[in-house]
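>>> how would this look folded up:
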Amino acid sequence: MLTVDFDRLGLQPGERVLDMGCGAGRHAFEMYRRGADVIAFDQDADELSGVRELFVAMQEAGEVPDGAEADVKEGDALALPFADGEFDRVVAAEVLEHIPADLQAIDELVRVLRPGGTLAVTVPRWFPELVCWKLSDDYHNTPGGHIRIYSDKELIGKVTNAGLVFEGKDHAHGLHTPYWWLKCAVGVKNDDHPLVRAYHRLLVWDIMKRPRATRAAEAVLDPLVGKSMVLYFRKPDAG
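Okay, the predicted model is just below:
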C-alpha cells in the first residue's frame, strides 16, 4: 500500500534514494523495483532485518532491474549518517508526527537531499487524525505514538523555511479513514470486534485485488477524508 506517487516525485532508475523511517519497507521496496539505489533507514533493528531479507528475496526472484542496489541503515533521524546532498530523492512517510524535534529532523532531510532533488513527506491528515484523537486517547497515547497533528499550512511552512520549494499536495487512503474511526470508537486494540474484522477484510481485499469499484470510491474519498496528506518539495539548484 503506497502513499507516495513516485512518478510525481520524479524517481528515475539509478538514482540514489533514502526512505527515512522506512518501517516495514513498503516505499523502499517499490523504489527498488523501479531500479533505484535504495537506503532504507530506521531506528528499529528488527524492522530493518525484515526489510533486508525482502531486499535479498526480491533480487533473487528477479523482481528488480539489473544494477539496482538496496541496503538498510540503522540510526537517528536527528543525525542522519549521510553526506550533504547524497540523495536524489528522499521519502519520509508517516514519521514526522512521531518525532518531538521535527524541525531538526526536517533540517536533516533537507541537508542530505542534493540541489535539484525532490522530497516527499506524508503525515496523517488534520481532520481524520483529529477525529481519531477525540474518539480515543489510546490511539495516540502510546510509546512512540503520534505527538502532534499537522495542518498542511504548518508542515509546508516548516519545510519551506528549511530551504525547499513546495511543489504540490495530495491525499491518500480515503477508504482507511472510516476503518480507523471505527477502531477508535470500539477500542483500538479490539481487533476481534465483528465490524472491525469485516472492514479489515475489505481493506486487505482492496490492497490485494485493487478492483475498479474501490479505486473509484477512493478517487471520491481521498480529497474529502484521505487518511494521509502527501506533500512534495524540491531543493533549489545550487545556481
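
>>> Every contact and neighbour count from this point should use C-alpha atoms.
Fine.

>>> Name the SS class of the closest residue in space to residue 6 that isn't next to it in sequence, please.
Closest residue in space to residue 6, ignoring its immediate chain neighbours: residue 31 at 7.9 Å, by C-alpha to C-alpha, 6 or more residues apart in numbering. Using DSSP: H, G, I helix; E, B strand; the rest coil, the structure places residue 31 in helix.

>>> Residue 149 is in contact with residue 124, isn't it?
Yes - assessed by C-alpha atoms under 8 Å, residue 149 is found in contact with residue 124 at 7.3 Å.

>>> between the two, who's got more neighbours?
Here residue 149 and residue 124 are set side by side on neighbour count (other C-alpha atoms under 10 Å), and the busier one is residue 124, at 26 against 18.

>>> now the other sequence, so there's something to compare against:
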Amino acid sequence: MLTFDFDRLGVRPGMRAIDIGSGNGRHAYELLRRGADVVAFDQSADDMAEVETMFAALRSEGEVPEGAAARVEVGDALALPYPDDAFDIVVLSEILEHIPDDGKAIAEAVRILRPGGVAAVSVPRWLPEKLCWALSDEYHEVEGGHVRVYRADELAAKLTRAGLTVAHRDHAHALHAPYWWLKCAVGVDNADHPLVRGYHRLLVWDMMSAPPLTRLLDRALNPLIGKSVALYLTKDEVTVGAP
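This is a model prediction of the structure:
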C-alpha cells in the first residue's frame, strides 16, 4: 500500500534514497525495486530487522535490478548520521505527526537532501484525522502516538521555510478512512468487532487484488476523504555566493 506516486518522484537506477521512519519498509521496497540505492531508517530495531529480511527476500525473488543496493539503519530522525546533501530522494511518510519537534526532523531531512533533490512527505489529512481524535482518545493518547493534526497548508509552510518548494499535492487511501473511524467508534483495540473485522477483510482483498472497481472508488474519494495528504517537493538550489 504505497502513499506516493513513484513515477512522479522520478526514481531512477543508482539514485541515493532514504526512507526516514521506514516502519514496515513499504516505500523502501518500492525504491529498491526501481533500482535506487536505499537506506531504510527507523528508531525500531525490530522493524529494521524485518525490513532487512525482506530486502534479502526481494533479491532472492529476482525483484531487485542489478546494481541496486539496500541497507537498514537504526537511529534518531532528529540526528541523522549522514553528511549534508547525501541523498537524491528523501521520503518521510506518516512520521512527522509522531515527533514533538517536527521542525528539527524536517531540518535534518532537508540537510541530507542534495540541492535539486526530491522529497516526498505525507501525514494524516486534517478532516479524517480530526474525526478520529473526536471519536477516540485512545487513538492518539498512547506512547509514540500522534501529537498533532496538520492542515496541509501548515505543513507546506513548514517545509517551505526549511528550504523546499512544493511541486504537487495529492491525497491517498480514501478507503482506509472509514476503517479508522469504525475502529475509533468501537474501540481501537477491538479488532474482533464484526464491522471492523469485515472492513479489514475488504481492505486486505483490495490491497492484494487491486480490483478496478475499488481502485476507481478510492481515486474518486481521495479528494474528499483521503486518509493521507502527500506533498512532493524539491530542495531549493543554492545560489553561488549566497550567504
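
>>> about what we covered before: what's the local residue count around the residue nearest to residue 6 of the first structure?
26.

>>> How about residue 160 of the second structure?
By other C-alpha under 10 Å, 16 other residues sit near residue 160 of the second structure.

>>> Verify the contact between it and residue 166 for me.
Yes - counting by C-alpha under 8 Å, residue 166 is a contact partner of residue 160 of the second structure at 7.2 Å.

>>> what about residue 75 of the first structure, neighbour count?
Residues near residue 75 of the first structure, counting by other C-alpha under 10 Å: 15.

>>> same thing with residue 210 of the first structure?
When neighbours are counted by other C-alpha under 10 Å, residue 210 of the first structure registers 12.

>>> Next: residue 77 of the second structure.
Residue 77 of the second structure, neighbours per other C-alpha under 10 Å, totals 23.

>>> so it, which of the three states?
coil.

>>> What are the neighbouring residues in contact with it?
20, 21, 42, 43, 105, 108, 109 (C-alpha atoms under 8 Å, 6 or more residues apart in numbering).

>>> ok, the last one touching residue 87?
No - between residue 109 of the second structure and residue 87 there is no contact, the gap being 9.6 Å when judged by C-alpha under 8 Å.

>>> Wait, a strand at residue 229 of the first structure?
Yes - Residue 229 of the first structure: assigned to a strand according to three-state DSSP.

>>> The lengthiest strand in the second structure vs the first structure, average offset?
Once the second structure is assigned using DSSP state E, the strand that runs over the most residues is strand 113-124. If you overlay the two and look at strand 113-124 of the second structure, the average distance to its match in the first structure is 0.4 Å (mean C-alpha distance after the TM-score superposition for the first structure).

>>> Now the one residue sitting closest to the centre of the second structure: closest residue in space, sequence neighbours ignored.
Taking C-alpha atoms, centre = their mean as the criterion, residue 93 is the residue nearest the geometric centre of the second structure, at 1.7 Å. Leaving aside its chain neighbours, residue 93 of the second structure sits nearest to residue 122 (4.7 Å; criterion: C-alpha to C-alpha, 6+ apart).

>>> got it, and residue 66 of the first structure?
residue 35 (7.7 Å).

>>> go on, residue 51 of the first structure?
That would be residue 25: by C-alpha to C-alpha, 6+ apart, it lies 5.7 Å from residue 51 of the first structure.

>>> Next, count neighbours for that neighbour.
Neighbour tally, residue 25 of the first structure, other C-alpha under 10 Å: 23.

>>> how about the strands in the second structure?
Here the second structure has its strands, by DSSP E, at 16-20, 37-42, 69-74, 87-93, 113-124, 164-172, 228-235.

>>> can you list these in CSV and add distance to residue 190 of the second structure?
Listed next are the strands of the second structure as CSV, based on distance: least, C-alpha to C-alpha, whole Å:
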stretch, distance to residue 190 of the second structure
strand 16-20, 30
strand 37-42, 28
strand 69-74, 31
strand 87-93, 26
strand 113-124, 22
strand 164-172, 25
strand 228-235, 23
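
>>> Distance check, residue 190 of the second structure against residue 139 of the second structure.
According to C-alpha to C-alpha, to the nearest Å, residue 190 of the second structure and residue 139 of the second structure sit 12 Å apart.

>>> out of these two, which sits in the more crowded spot?
Regarding residue 190 of the second structure and residue 139, a neighbour count based on other C-alpha under 10 Å identifies residue 139 as having more, with 19 against 14.

>>> check contacts around the more buried one.
Per C-alpha under 8 Å, 6+ apart, neighbours of residue 139 of the second structure: 132, 133, 145, 184, 188.
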